[in-house]
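Undergrad: what would the 3D arrangement of this be:
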Amino acid sequence: MTEQQVPERTVQVTVLTLTAMVVGSMVGAGVFSLPRRFAQETGVSGALIAWTIAGAGMLTLALVFQRLAVRKPDLDAGVYAYAKAGFGEFTGFFSAVGYWASACVGNVTYWVLIMSTLGEWIPALGKGDTLIAVVLSSVGLWSFFLLIRRGTKEAAALNRIVTVAKLVPIIVFVLLAAFLLDPAVFADNFRGADYGGSLFEQVSDTMLVTVFVFLGVEGASVYSRHARRREDVGRATLLGFVSVLAIFASVTIVSYGIMPSSQIAELRQPSMAGVLDSAVGSWGTAFVSAGLIISVLGAYLAWSLMAAEVLFVAAKDNDMPGFLARSTDNDVPVNALLLSTSLSQTVLIITMFSEDAFDFALDLTAALTLIPFLLAAGYALKLCLTRETYGGAAASARRGDLIIAVLATVYTAFLLYAAGPKFLLVSLIFYAPATVLFVLARREQGRRVFSPREAAFFALVAAGAVLGVLALAVGWVSL
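TA: Prediction:
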């Protein structure tokens, strides 16, 4: 299979396939972990508030991506491209790195959860963080690399099939749990146990998991260069979002009617299996486990494609080294895919040293995505304030977009607050060394590496990374 710098022909996909990419990338490991993660932090009332906030906030982000796809049709790989267009090359580079790293770390959660699921029957796999589990996960990691390398079209078609298959067990879970719901248990769980914090704190503590499960809402935007029509990007984003929000909220709420929240909080992951086991018996664990493996592999496929796509488009725009812009005859960005798989492999090894491999990878994935999301929302706000692209538009259209952009910006800023300093410091440990890619790209072009403003920005990032390493070393922050 030969390689070329830029493919002459780009594979085009339909709105249905783009929607499947959005749903496929969102419905993955996170949905199966929702019962325990929510029960650890809040009761039914807090969960309802959390999903209302998360749903409304993520809807504004989905609308931001929809608007930007129409108003800036020349910008591919949206999350990265919007940050660059709005705030400069180096900021765009950091958005690309953050989004790419979040996808790679997110892929690790899939393998950890698969091994944890199988650990129910094979004790040597533990909770997905043992040496044997990491070795088997590594085999799967590189097997998928070889599969995706065969071609984007084949991988996207497989993702559409898997997306349909994996929704079936989740919907069955919701229907069974709703039918078997115990009103008395649900009422006891309405306020939940004594979580030792205010309702605001309880809701804040659920925000990272809601970010994680909604990652992928921007999937159609990231893969926009393959859309047959630009408006299909916005349609796929909204269709995917509405469908998945209903699924996530339902899985969370009906679980509170099966078991006391204190017991749900102690379940091993995937906690959805434990909830169904309590409701219908041991076959429930096997049923959910099979659905999880299908779901996770489908989401892994979608996220692997998107991670490589971000690096590939950034390299085409000269913001990454040229070797990442090489693709095969089948339109696969092979070097970008190789680097993505390598980062996932590194994080997979790190999980062996974490207190809770799945929760660590989940929270880090969400934290890494927050800055790219904030920059995209900020760019939409900037367009409204400067009136760029709104020359002939009605004033009401701009006002509506301005409201959406403000809400999306406030929501993502709140998420950064809710995440706290721990994961921001750990994420900077990823950002700082990744700057070498920016340096290589600038040197390839014979350009000055940093402008004075960029140098100051990098100095802050490097200082944060050093502080993060120090915090890990002395125990201020733990994995």
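Undergrad: for the rest of this, base every contact and every neighbour count on C-alpha atoms.
TA: Fine.
Undergrad: any idea how far W283 is from G30?
TA: 22 Å (C-alpha to C-alpha, to the nearest Å).
Undergrad: compare those two and say which is more crowded by neighbours.
TA: Neighbour count, other C-alpha atoms under 10 Å: between W283 and G30, G30 has more, with 27 against 12.
Undergrad: check which element follows the helix or strand harbouring that one along the chain.
TA: If you go by DSSP states H and E, G30 is part of helix 29-39. Next helix or strand after helix 29-39 toward the C-terminus (DSSP H and E): helix 44-71.
Undergrad: could you give the angle of that following helix to helix 29-39?
TA: On the basis of axes from the mean of the first three to the mean of the last three C-alpha atoms, to 10 degrees, helix 44-71 is oriented at 140 degrees to helix 29-39.
Undergrad: who's in contact with the residue lying closest to L238 once chain neighbours are set aside?
TA: Distance criterion C-alpha to C-alpha, 6 or more residues apart in numbering; nearest residue to L238, sequence neighbours excluded, is A62 at 6.5 Å. Taking C-alpha atoms under 8 Å, 6 or more residues apart in numbering, we find A62 in contact with 217-218, 237-238, 241.
Undergrad: one more: T109?
TA: T109 sits next to 29, 357-358, 361-362 when contact means C-alpha under 8 Å, 6+ apart.
Undergrad: let's compare: structure for the following, please.
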Amino acid sequence: MEKDTNLAKNSNGIGLSALTATVVTSSIGSGIFALTSDLAHAASPGPALIAWVIVGIGILMLSLSLNNLVMKRPDLEGVFAYAEAGFGRYAGFISGWGYWLSSWLGNVAFATVMMSSIGYFFPIFKSGQNLASILVASIVSWILTYIVNRGVESAAILNAIVTICKLIPLFTFIVFAIILFKGNLFTAMFWNNVSGHFDGGQGIAMQIKNCMMVMMWVFVGIEGAAMMSSRAKKKSDAGRATILGLFCLLLIYILASVLPYGYLTRGQLANINQPAMVYIFNDMVGNWGGTFISIGLIISILGSWLSWTMLPAETMRLMTNRKLLPPIFGRENKKKAPTFSLVLTGFLIQLFLFTLLFTEKAYNFAYSLCTAAIVISYIFVAAYQIKLSWTHIHEEGNTKQLIIGIIAIAFQIVGITLAGLQYVLLCFIAYIPGIFFYAKARKDNGAAHALSKSEWLITVIITAGAIVGILLLVFGMITV
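TA: As a prediction, the model looks like this:
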């Protein structure tokens, strides 16, 4: 079953440093620029640091699982392929549909933060979710869809510009945050709750729980190198790049999110305008700082938005190739772009953008849904890691891989349960039309039944979850 992928080289492929950069740049989108305020809402610096350790270990286990699977199953393409290989076609569809949902929901989060950044220069866009913001974001969304439909995939020079625009503002912010750091301010309310009182164990645990969703969101994209493994010079580079990229991300995220606790109080950080980094840096160095971060953020988001416009369409194309969706979803134009999938995804983004008029915290809602959707795919990755390791438990190293898989799946399940199970229920609503398309694909490919008995059972569970989600929404038990 296994190949010696370390020996298989592609002289024209992507090297280790480029793959590591892919992991970093695909994960760093808009989240880090808003991270400090979101984190200050959730916790004081002590619980936040503990939460970073927990999330770091959990994401490390996921990264090690991806590393192992890339090496053991180089024949599989796309994260959802692990679910199909391990648990059947319907599992592959559930994982792939979740990954597709996450991809375009992430673009909605990009839109709200980008408009808030433009609001630094033009106050009419400051909220990021009024009618003016939504109209401009819609125009940008359709322009990017048009560009991708014309066959523009990725250009090295564009990616280099975007990477610079992401990292230079971040490093500049971190340097000034270190210089202006006040140790006494940082330690004054190290464990305290939002009212300024010391929290016992239960209160600290609640603060850690409150950090989980925002921290899991900023690691969406950690699978970037695994997705590019077929183009790597060496397969082993894809796995190493994932681990190196993770440690780079942890260092950047922890410094950028925790150092501001030593510059402003938690209350000030929690109530600062979004994107928080823009206004914190403005306070640190003056107006040029806010301008500097805002310009870098806008260019950064446009680059990420372009990449994540391609990703959902590419996911649908791969699922069509695996006969998990009807052929129309993978139909390509003369430029080899999947036009139908691009337009469908663009329409859904447009629809969701207009719903933000009625959403209290648009950015938080969008990234919470995005994270919940992709966790479904990550759970299948960890589950296949467990199954593959258990199947070959007699082989050297697989006991360790089994433990890694168990920790990875436990982290994803516990994390999403504590931080946002209600968002998973809302994602189930979006699975209903997807199941219809999956059933149609099965019938078109000669299956005797649209769904098997086990698939019907899972469909009933998903539908029941969707109904519960709708009821909770209607009765105000889920706030958006």
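Undergrad: quick revisit: please point out which parts of the helix holding G30 of the first structure sit buried.
TA: Using 16 or more other C-alpha atoms under 10 Å as the burial criterion, the residues of helix 29-39 of the first structure that qualify are 29-39.
Undergrad: which of the residues you listed sits closest to A156 of the first structure?
TA: The closest of the buried residues of helix 29-39 of the first structure to A156 of the first structure turns out to be A29 (C-alpha to C-alpha; 19.0 Å).
Undergrad: Y80 of the first structure: neighbouring residues, count only.
TA: Neighbours of Y80 of the first structure using other C-alpha under 10 Å come to 30.
Undergrad: what lines up with it in the second structure?
TA: Matched to the second structure by TM-score structural alignment, Y80 of the first structure sits across from F80.
Undergrad: so who does that match touch?
TA: Applying C-alpha under 8 Å, 6+ apart to F80 of the second structure gives the contacts 92-93, 95-96, 99, 377, 380-381.
Undergrad: widest-spaced pair of those residues?
TA: Spanning the widest gap among these are F93 and V381, at 13.4 Å by C-alpha to C-alpha.
Undergrad: neighbour count for these two, which is higher?
TA: Ranked by neighbour count (other C-alpha under 10 Å), F93 of the second structure and V381 place V381 first, with 27 against 24.
Undergrad: okay, A249 of the first structure and V44 of the first structure: tell me how far apart.
TA: For A249 of the first structure, the distance to V44 of the first structure - C-alpha to C-alpha - is 11 Å.
Undergrad: tell me which of the two has more neighbours.
TA: The neighbour comparison of A249 of the first structure against V44 (other C-alpha under 10 Å) goes to V44, with 24 against 20.
Undergrad: that one contacts A193, correct?
TA: No. With contact defined as C-alpha atoms under 8 Å, V44 of the first structure and A193 do not form a contacting pair (10.4 Å).
Undergrad: re the thing from before, from the contacts of F80 of the second structure, which land in strands?
TA: Assigned to strands by DSSP state E, none of the contacts of F80 of the second structure qualify.
Undergrad: how about TSV for the residues you listed, with distance to A111 of the second structure added?
TA: Shown next, in TSV, are the contacts of F80 of the second structure (distance: C-alpha to C-alpha, whole Å):
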residue	distance to A111 of the second structure
G92	29
F93	27
S95	25
G96	23
Y99	19
S377	24
F380	29
V381	29
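Undergrad: which one of those residues is nearest S133 of the second structure?
TA: Proximity of the contacts of F80 of the second structure to S133 of the second structure (C-alpha to C-alpha) peaks at Y99, which lies at 26.6 Å.
Undergrad: and the residue nearest to the closest one when sequence neighbours are not counted, what does it touch?
TA: The shortest distance from Y99 of the second structure to any non-neighbouring residue, by C-alpha to C-alpha, 6+ apart, is to I374 (5.2 Å). By C-alpha under 8 Å, 6+ apart, the residues touching I374 of the second structure are 98-99, 101-102, 220.
Undergrad: isn't T145 of the second structure up against V343?
TA: Yes. T145 of the second structure lies in contact with V343 (C-alpha under 8 Å); the separation is 7.3 Å.
Undergrad: looking at the two, which is more packed in?
TA: Set side by side, T145 of the second structure and V343 show more neighbours around T145, with 20 against 16, by other C-alpha under 10 Å.
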